[in-house]
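S.K.: let's see this in three dimensions:
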Amino acid sequence: MIKLLQQKRVPSSILGLALDGGRLEGVVLRRTNGSLQVLKNFSISLTLNPLTGDPELAGREIRNHLDQSGIRERRCVVGVPLSWALTLQTKIPDLPEADAAGFLEIEAERGFPYGLDTLSVCHSRCRSASGEQYATQVAIPRNHLWQLEKVLRSAQLKPVSFTLGISALQRAGKESLQDALTLAIGENSVDLQVTCGGGVGALRALDGAIETEGVQKRLYADLLAREIRVTLGQLPVEFRAAVRKVRVFGRGEFVQRFASDIRPRVESMGIQVELVKGYSA
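M.R.: Here you go, the predicted structure:
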């Protein structure tokens, strides 16, 4: 999981929030005997943009919605939109481990369009079967996170961590189930993540994949199949060959239709499609 800011203490119960366009989705979780229990979940429409609106007013709107939903938990973990992120892929040369962090910092200074003092940067590393290492670096403007934190504190919440929502859906590392390409279907966009080699190999926010006509939504299967092919084609050969599954996360009938529409297009690449209906923490 790619975490941008976090505190060390892990509470026994917590509120999970995810920003998705003009919607705020949430769930209250309690950890019991090593497992997580869902106490409440909700999805609300926001009239004020937490990123650009007045923090006090935006926070008050969120607080009102939480009160109406009976949410009393104050500590929260927050999934931020992938559209906020800048990404950079880097091959790590054969270096002593102690020098790798310095190398990645230099690459970030060169590759990102803004100074590192204005960004919150983290990275995920992938290792191929032949031993080659690659890193995906992710940067989010600190002002975005500071603004969001002000809004949440105005809503009487205590942020514990900020992370990319899609990275919470498909975890990387030794505990990951397998290498996969994940599609997270949001309100107006689709997020894509490739998990391979024990890390995150690619991250993309795909605009224009969802069309809304009145209350009806349509996902363009041809466009997404093309983006999947392009994304996999940009990966090193060993990682590309290891990705044999596309996992689709989302809710609603239109997501189910999309999974059916894209299945033959993806299976022609030798890759299976799985519509995820549950999530094991």
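S.K.: drop to CA atoms for contacts and neighbour counts, all remaining ones
M.R.: OK.
S.K.: helices of this protein, start to end?
M.R.: 55-68, 97-111, 142-154, 165-169, 221-233, 237-242, 253-267 (DSSP state H).
S.K.: verify the contact between Leu29 and Leu36 for me.
M.R.: Yes. Using Cα atoms under 8 Å, Leu29 is in contact with Leu36, at 6.2 Å.
S.K.: looking at those two, which is more packed in?
M.R.: Leu29 (20 against 15; other Cα atoms under 10 Å).
S.K.: could you also give me the structure for this next sequence, so I can compare it with the first?
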Amino acid sequence: MSTSSRSPVALVVSEQGVRAVQAAPAASPGAARLRTAEIVFSPELSLDRPEQAGKALRDELRRAGIAATRCVVGLSASWTAARHKQFPPADADTLRGAVTLAAEREFAAGTAELAMDFLAEPSAGGVSTLLLAAPRKTIDQVTALARGAALTVQSITSAPLALARATTVSAPGERVVVCLGPTGTEVVVQAAGESARQVRHVPAQLQGGNGQVDLLVGELRRVLAGVGAEGDAPTQLAVWDIAGAEPALLEGLASRLGRPLRLCRTDSDLACLLEAPSPDSDRFVQAAALACTEDAPAVDFLHSRLAPPRSRRFGRPVVWALIAVGVLVLLATALVIDHHLQRQELETLQSQVDQFHDRYEQAERTVADTTYARGWFAPRPAFLDCLLQAAAAFPSEGYVWASSFAVREDLQVIVSGKAVRESAVLEVVDRLHRDARLCNVKSLFIRQAGGTSRDVSFAISFALRRAS
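M.R.: Below is the predicted model:
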């Protein structure tokens, strides 16, 4: 199971390789669980080829189940130089200026070739500062290595300094934190209150034979002699063994120094609670110290305290005036854009009106024609319907015909006429009876026309049903 990608991975970069540790919350409250990975430098894989080294580190992180997008980097003491300076009490700006002048005197290469930062803490004599410098070339190579591993560098600090600050304090007073490595030894001197005074690299190892042991013992004696005198309160000596030295060698070192040393272990002497650390965790203790520290590093070569603060070019009234001008410009721009959009919409509507103009004229002509024709039908008098119904009842053969047609205002109709025979008149009466639109159909009379004519005369009355 991979750890959370939100936790940054800590990288300790030395001349031998890169050791990586990621800390994530464990099952026990307040405890951390560590995942570790390592790459070893070779002629084909080194900081001189940071992109290739970064890809190799990325593969190792994946194999170890470490998922991260950010990293904090600790450099070994072999790539840093440190100077301790004492200054009188001063404010932050004055102290920064004094440390900058001291850095220019101490390091001839200057800021063009060196990245520098300092650690300052109050002391009895004023302000105790520790100035550290690292080659910019190394900083750039480490950044490129992290980029090759798909990591974003948050900070670059001193690995032995981070370990010393994360080592638990057994008793008040000065102490020396020693980290025994496979190719060298790193020494950090701390005064009471954990203010660092020295960060040194000794090119000697405990397992390198009598010559290197003598060199290591001599350097440690000089360090101990410079930080405290032998007596009632001897300087504490805390030793981290990441090289896996034999216990007899450690006992011999304590004997030759003439004072006891505290052999530190990851599960008991690191200022963070670890869940079931592995026996191999001591080798990764520097990276573990970086990974478990939530505070910002004491020294950060990427975000140096020596960098002057950004000065404001404009005062507050000018800033507010610029903001007001910006708001007015935005409003004017919005009005111009709105006017342009409305004009475009108007042009679109006008084009639509032009497209429908012909249809509109045709519709007007149709309405005019319909209105004119309606005058022939809408005001038609009701007696025309009576005449229509009566005409429909008379046969077209001509053997019965009407001679008069009278319609009263109440739509009562009297039709009189002649027929060649009486049956023809009765046929007309039957047709009028069958017409549902007529009512009160009556035959008033049927009689001989008189004289020598054989025709019959008749009169029929009926009424037109009014629409309900």
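S.K.: adding mean neighbour count and distance to Glu187 of the first structure, write the helices of the first structure out as a markdown table.
M.R.: As requested, the helices of the first structure are exported to a markdown table (neighbours: other Cα atoms under 10 Å; distance: least, Cα to Cα, whole Å):
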| stretch | mean neighbour count | distance to Glu187 of the first structure |
| --- | --- | --- |
| helix 55-68 | 18 | 18 |
| helix 97-111 | 13 | 30 |
| helix 142-154 | 19 | 19 |
| helix 165-169 | 20 | 13 |
| helix 221-233 | 16 | 16 |
| helix 237-242 | 16 | 29 |
| helix 253-267 | 17 | 11 |
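S.K.: nearest to Gly131 of the first structure, of these?
M.R.: Gly131 of the first structure lies closest, by Cα to Cα, to one member of the helices of the first structure: helix 237-242, at 10.6 Å.
S.K.: so how far is the closest one off the chain centroid?
M.R.: Taking Cα atoms, centre = their mean, to the nearest Å, one finds the center of helix 237-242 of the first structure at 22 Å from the center of the full chain.
S.K.: and for stretch 75-88 of the second structure?
M.R.: 40 Å.
S.K.: which residue numbers in the first structure go with the longest helix anywhere in the second structure?
M.R.: Of all the segments of type helix in the second structure, defined by DSSP H, the longest one is helix 316-355. Under TM-score structural alignment, helix 316-355 of the second structure corresponds to no residues of the first structure.
S.K.: same check on stretch 146-157 of the second structure?
M.R.: Aligned using TM-score structural alignment, stretch 146-157 of the second structure spans residues 152-163 in the first structure.
S.K.: can you measure across the matching stretch, start residue to end residue?
M.R.: End-to-end distance for stretch 152-163 of the first structure, by Cα to Cα, to the nearest Å: 15 Å.
S.K.: do the same with stretch 108-125 of the first structure
M.R.: End to end - Cα to Cα - stretch 108-125 of the first structure spans 14 Å.
S.K.: on that earlier part again, and Leu5 of the first structure, which of the helices of the first structure is closest to it?
M.R.: Ranking those by proximity to Leu5 of the first structure (Cα to Cα) places helix 142-154 first, at 8.9 Å.
S.K.: now that closest one, how far from the centre of its chain.
M.R.: For helix 142-154 of the first structure, the distance to the chain centre is 18 Å (Cα atoms, centre = their mean).
S.K.: average gap between that helix and the second structure?
M.R.: Comparing helix 142-154 of the first structure with its match in the second structure after superposition yields a mean distance of 1.2 Å (mean Cα distance after the TM-score superposition for the first structure).
S.K.: what angle sits between that helix and helix 55-68?
M.R.: Orientation of helix 142-154 of the first structure against helix 55-68 (axes from the mean of the first three to the mean of the last three Cα atoms, to 10 degrees) gives an angle of 50 degrees.
S.K.: packing partners of helix 142-154 of the first structure?
M.R.: Packing contacts for helix 142-154 of the first structure, counted by 3 or more Cα pairs under 8 Å, 6 or more residues apart in numbering; DSSP states H and E, involve helix 55-68, strand 158-164.
S.K.: let's see it at 7 Å
M.R.: Judged by 3 or more Cα pairs under 7 Å, 6 or more residues apart in numbering; DSSP states H and E, helix 142-154 of the first structure is in contact with helix 55-68.
S.K.: thought Ser161 was touching Gln6 of the first structure, still the case?
M.R.: Yes. The pair Gln6 of the first structure and Ser161 qualifies as a contact (Cα atoms under 7 Å) at a distance of 4.0 Å.
S.K.: so which of those two has more stuff around it?
M.R.: Taking other Cα under 10 Å, Gln6 of the first structure and Ser161 do not tie; Ser161 has more neighbours (17 against 13).
S.K.: mind checking how far that one is from Asp99 of the first structure?
M.R.: Per Cα to Cα, Ser161 of the first structure is found 28 Å from Asp99 of the first structure.
S.K.: same thing with Ile92 of the first structure?
M.R.: Ile92 of the first structure is 10 Å from Asp99 of the first structure, by Cα to Cα.
S.K.: cool, Gly53 of the first structure as well?
M.R.: From Gly53 of the first structure to Asp99 of the first structure the distance is 42 Å (Cα to Cα).
S.K.: same thing with Arg247 of the first structure?
M.R.: For Arg247 of the first structure, the distance to Asp99 of the first structure - Cα to Cα - is 35 Å.
S.K.: one more: Pro55 of the first structure?
M.R.: Distance from Pro55 of the first structure to Asp99 of the first structure, counting by Cα to Cα: 41 Å.
S.K.: check contacts around the most centrally placed residue in the first structure.
M.R.: By Cα atoms, centre = their mean, the first structure has its centre lying nearest to Ile166, at 2.4 Å. Shown in contact with Ile166 of the first structure (Cα atoms under 7 Å, 6 or more residues apart in numbering): 184, 191.
S.K.: again, 8 Å this time
M.R.: Going by Cα atoms under 8 Å, 6 or more residues apart in numbering, Ile166 of the first structure touches 82, 182, 184, 191-193.
S.K.: same thing with Ala180 of the first structure?
M.R.: 194-196, 243-247.
S.K.: repeat the analysis, applying 6 Å as the threshold.
M.R.: 194-195, 243, 245-246 (Cα atoms under 6 Å, 6 or more residues apart in numbering).
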